[in-house]
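**Student:** Okay, structure incoming, though there's no sequence with it:
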């Protein structure tokens, strides 16, 4: 049995294990360990399991993820997210579908301190959905805006997706964070454009809100200032070179905790709950990274990435044709797999092909994250759709899936723009890091 055949059997086994609901981290460990055992012997397999597990959890750069998760959890527990929503509504509420647009804006702002798609959708869904229901918004538009807006948590820095991609590919977390800023703003604008178009076609879907005075607008900005300040300090500090992403995550988390207690916005019980949630999420992320690090040496030995890259070249599609095939594969996988699971399973296979075709790894990281975002709102899995369904309560899944469809078209438009104009993603990291 050739190494390529063993590799293909290993990949098939990985998907079978996940279909059997084996946690993705353990599925990768099992396939990586036994695959190395078959190809290199038990001694090598044991060595990989021990050394790769240690190197994964001892990675200094991985601290970014739990720190930003803590920042987001404390912000949510302290109620800072409602301040972001109020500020967004004050400024865009008078537009057609103003509440839905405000929800998208608030999702983008909360994503900049959270880094999690699901957390963003849950947090803003609890704040915005009851208000949109009270004002008579169409259920498809309201839930679609929250489900799609939540995906911004996977793109706008500090993104856990970028952290994992950086660790898997040994790219700079700082460069990836900066690469996500402009695409994140572009996608936010496109989502708001979708809301406006839907409400232009069907005015009753999203009525205008009341016009607020400048004093009221500034007042809402003042209430959201603590969290906005932390956001600009963290991301702005990275861009200015004042501190590294790891330092930014620690400073941001510390400042939010201080602000939460100083303003008496959080109790010790709620704070302990935020810490527990952070520990659970961080344990999952670390387990996934360990699993990926155990799987990667097995894939390298099988030379599966080289085999697939050569196969794509032999088909004669060219670099961009091959990229289209990879993106289509991502879209199909996204219909059935969780975003983080898909990222850690596919990147070790796809990344060598991307480098082989001459594409910029940072640029592809943005492409991969956007495609994974699309999977978060497409059936039959659509993680964000199910999360919003849990918050909305009485809205059928079919209604939410219909509601997110226009936003899915906006994501496709953003993807095509970034492929056609790579500088949309690369301008900031190239100007910052040279």
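**Tutor:** Now that the structure is in, tell me what you want to look at. Fair warning: this is a prediction, and the values are worked out from it, not measured in the lab. Residues are numbered from 1 along each chain as shown.
**Student:** drop to CA atoms for contacts and neighbour counts, all remaining ones
**Tutor:** Will do.
**Student:** check contacts around residue 298.
**Tutor:** Residue 298 makes contacts with 7, 32-33, 35-36, as judged by Cα atoms under 8 Å, 6 or more residues apart in numbering.
**Student:** Which members of those residues are the farthest-apart pair?
**Tutor:** Greatest spatial distance in those: 7 and 33, 12.3 Å, computed using Cα to Cα.
**Student:** re earlier: from the contacts of residue 298, which single one is nearest residue 152?
**Tutor:** residue 32 (31.9 Å).
**Student:** quick one: that closest one and residue 295 touch, right?
**Tutor:** Yes. Between residue 32 and residue 295 a contact is recorded at 4.1 Å, counting by Cα atoms under 8 Å.
**Student:** What separation is there between the residue most central in space within the chain and residue 285?
**Tutor:** For the chain, the residue sitting closest to the mean C-alpha position, by Cα atoms, centre = their mean, is residue 154 at 1.4 Å. From residue 154 across to residue 285, the span is 14 Å (Cα to Cα, to the nearest Å).
**Student:** got it, and residue 325?
**Tutor:** Between residue 325 and residue 285 the distance is 28 Å, computed by Cα to Cα.
**Student:** More neighbours: these two, which one.
**Tutor:** Neighbours per residue (other Cα atoms under 10 Å) separate residue 325 from residue 285, with residue 285 holding more: 19 against 14.
**Student:** Give me the distance from the longest helix belonging to the chain to the chain's centre.
**Tutor:** Longest helix in the chain, counting residues (DSSP state H): helix 268-302. The chain centre lies 15 Å from the centre of helix 268-302; the measure is Cα atoms, centre = their mean, to the nearest Å.
**Student:** one step back: residue 32 and residue 295: who's more crowded?
**Tutor:** Of the pair residue 32 and residue 295, residue 295 is the one with more neighbours under other Cα under 10 Å, namely 31 against 27.
**Student:** isn't that one right next to residue 31, touching?
**Tutor:** Yes. Between residue 295 and residue 31 a contact is recorded at 6.7 Å, counting by Cα under 8 Å.
**Student:** take a look at this one as well, against the first:
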């Protein structure tokens, strides 16, 4: 078969399987096997698939992925993530602080987790009801959280950059560093959008927010866990003390301890 026939056949079969409700990992496998049988025997194809699966499972670098996801789940299930939003909302009192706080909390969460889904669910579950209660517009509230959730893909430790580094055999530490500036630019752009939105549609941002101001000790106790986790990951990877997998393991263990201390 020609290469374009294989490509079109793979794409068509994959889209058909996904449309019928087959989970994506199984759809990918099922779509590739018929074309694999064109160049290998059935027994050889099965053996190749088994070896490939085994190679993925024992890949040391890929262990960082479930560790970072586990770390994010711990932050989401405990009070560490919600407390970060409360600090950025109540500790920094400006007009639109809940919207700015949502962006900042998503960025801070992304700096220790790397999973957009976990970050959006954790911060969104706390921030969206609070913003609606305070009188923020529904479009602004949902838009801020949807945009802020994407920051975890870019800000290190990003799972997408981790996968890219593994596939292309690039330095994961260098890729993480490369994501910092674009991530900060996005945070700034999102904040500017909120500022302009407040000018064009002042009714979507309340002039006065009914929220209790946080004390200094409460602020310190709120930002300390996230700051400590982020510091461990950053210093360990960028200083060459540990690999991303080792840094993820140490950070996950530290998060377990902090999660018990902070509570859930």
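**Tutor:** Done, it's in. Computed from a predicted model, the values in this text were never measured in an experiment.
**Student:** Just the TM-score for the two chains, thanks.
**Tutor:** Superposed pair, TM-score by TM-score structural alignment, normalised by the length of the second structure: 0.91. Supporting alignment: 264 aligned residues with a Cα RMSD of 2.3 Å.
**Student:** List the buried residues in the longest helix of the first structure.
**Tutor:** Under the neighbour-count criterion of 16 or more other Cα atoms under 10 Å, helix 268-302 of the first structure has 270-271, 274-275, 277-278, 281-282, 285-299, 301-302 buried.
**Student:** could you point out which element follows it?
**Tutor:** Using DSSP states H and E, the next helix or strand after helix 268-302 of the first structure towards the C-terminus is helix 304-314.
**Student:** what's the closest non-adjacent residue to residue 140 of the second structure?
**Tutor:** residue 204 (7.1 Å; Cα to Cα, 6 or more residues apart in numbering).
**Student:** report the longest helix in the second structure, please.
**Tutor:** Assigned via DSSP H, the second structure shows its longest helix as helix 216-238.
**Student:** That one - contacts with which helices or strands?
**Tutor:** On a contact count with 3 or more Cα pairs under 8 Å, 6 or more residues apart in numbering; DSSP states H and E, helix 216-238 of the second structure meets helix 80-86, helix 244-262.
**Student:** at 6 Å instead, please
**Tutor:** For helix 216-238 of the second structure, the packing partners by 3 or more Cα pairs under 6 Å, 6 or more residues apart in numbering; DSSP states H and E come out as helix 244-262.
**Student:** Can you point out the buried residues in the helix it packs on?
**Tutor:** 244-252, 254-256, 258-259, 262.
**Student:** Burial check on the closest residue to residue 78 of the second structure other than its chain neighbours, number of neighbours?
**Tutor:** Among residues not flanking residue 78 of the second structure along the chain, residue 264 sits closest, at 3.8 Å (Cα to Cα, 6+ apart). Residues within reach of residue 264 of the second structure, counting by other Cα under 10 Å, total 13.
**Student:** Against residue 121 of the second structure, how distant is residue 264 of the second structure?
**Tutor:** For residue 264 of the second structure relative to residue 121 of the second structure (Cα to Cα), the value is 16 Å.
**Student:** Then residue 188 of the second structure?
**Tutor:** The value you get for residue 188 of the second structure to residue 121 of the second structure, if Cα to Cα is used, is 22 Å.
**Student:** The second structure: helices as residue ranges?
**Tutor:** Going by DSSP H, the second structure shows helices at 3-19, 24-36, 42-57, 64-77, 80-86, 97-110, 116-134, 138-149, 151-154, 159-168, 172-178, 180-200, 216-238, 244-262.
**Student:** closest one to residue 209 of the second structure among those helices?
**Tutor:** Nearest to residue 209 of the second structure, of those and by Cα to Cα, is helix 116-134 at 6.2 Å.
**Student:** Report the mean deviation for the closest one after fitting onto the first structure.
**Tutor:** On superposition with the first structure, the mean distance recorded for helix 116-134 of the second structure (mean Cα distance after the TM-score superposition for the first structure) is 1.3 Å.
**Student:** For the second structure, identify the residue most remote from the centre.
**Tutor:** Farthest out in the second structure is residue 41, which, by Cα atoms, centre = their mean, sits 40.9 Å from the centre.
**Student:** can you pull the contacts of it?
**Tutor:** Going by Cα atoms under 6 Å, 6 or more residues apart in numbering, residue 41 of the second structure touches no other residue.
**Student:** Please report how far the closest residue to residue 143 of the first structure other than its chain neighbours lies from residue 384 of the first structure.
**Tutor:** Excluding its sequence neighbours, the residue lying closest to residue 143 of the first structure (Cα to Cα, 6+ apart) is residue 400, at 5.8 Å. Distance from residue 400 of the first structure to residue 384 of the first structure, counting by Cα to Cα: 10 Å.
**Student:** out of those two, which sits in the more crowded spot?
**Tutor:** A count of neighbours by other Cα under 10 Å puts residue 384 above the other of residue 400 of the first structure and residue 384, at 28 against 25.
**Student:** That one matches what in the second structure?
**Tutor:** Under the alignment defined by TM-score structural alignment, residue 384 of the first structure is left unpaired in the second structure.
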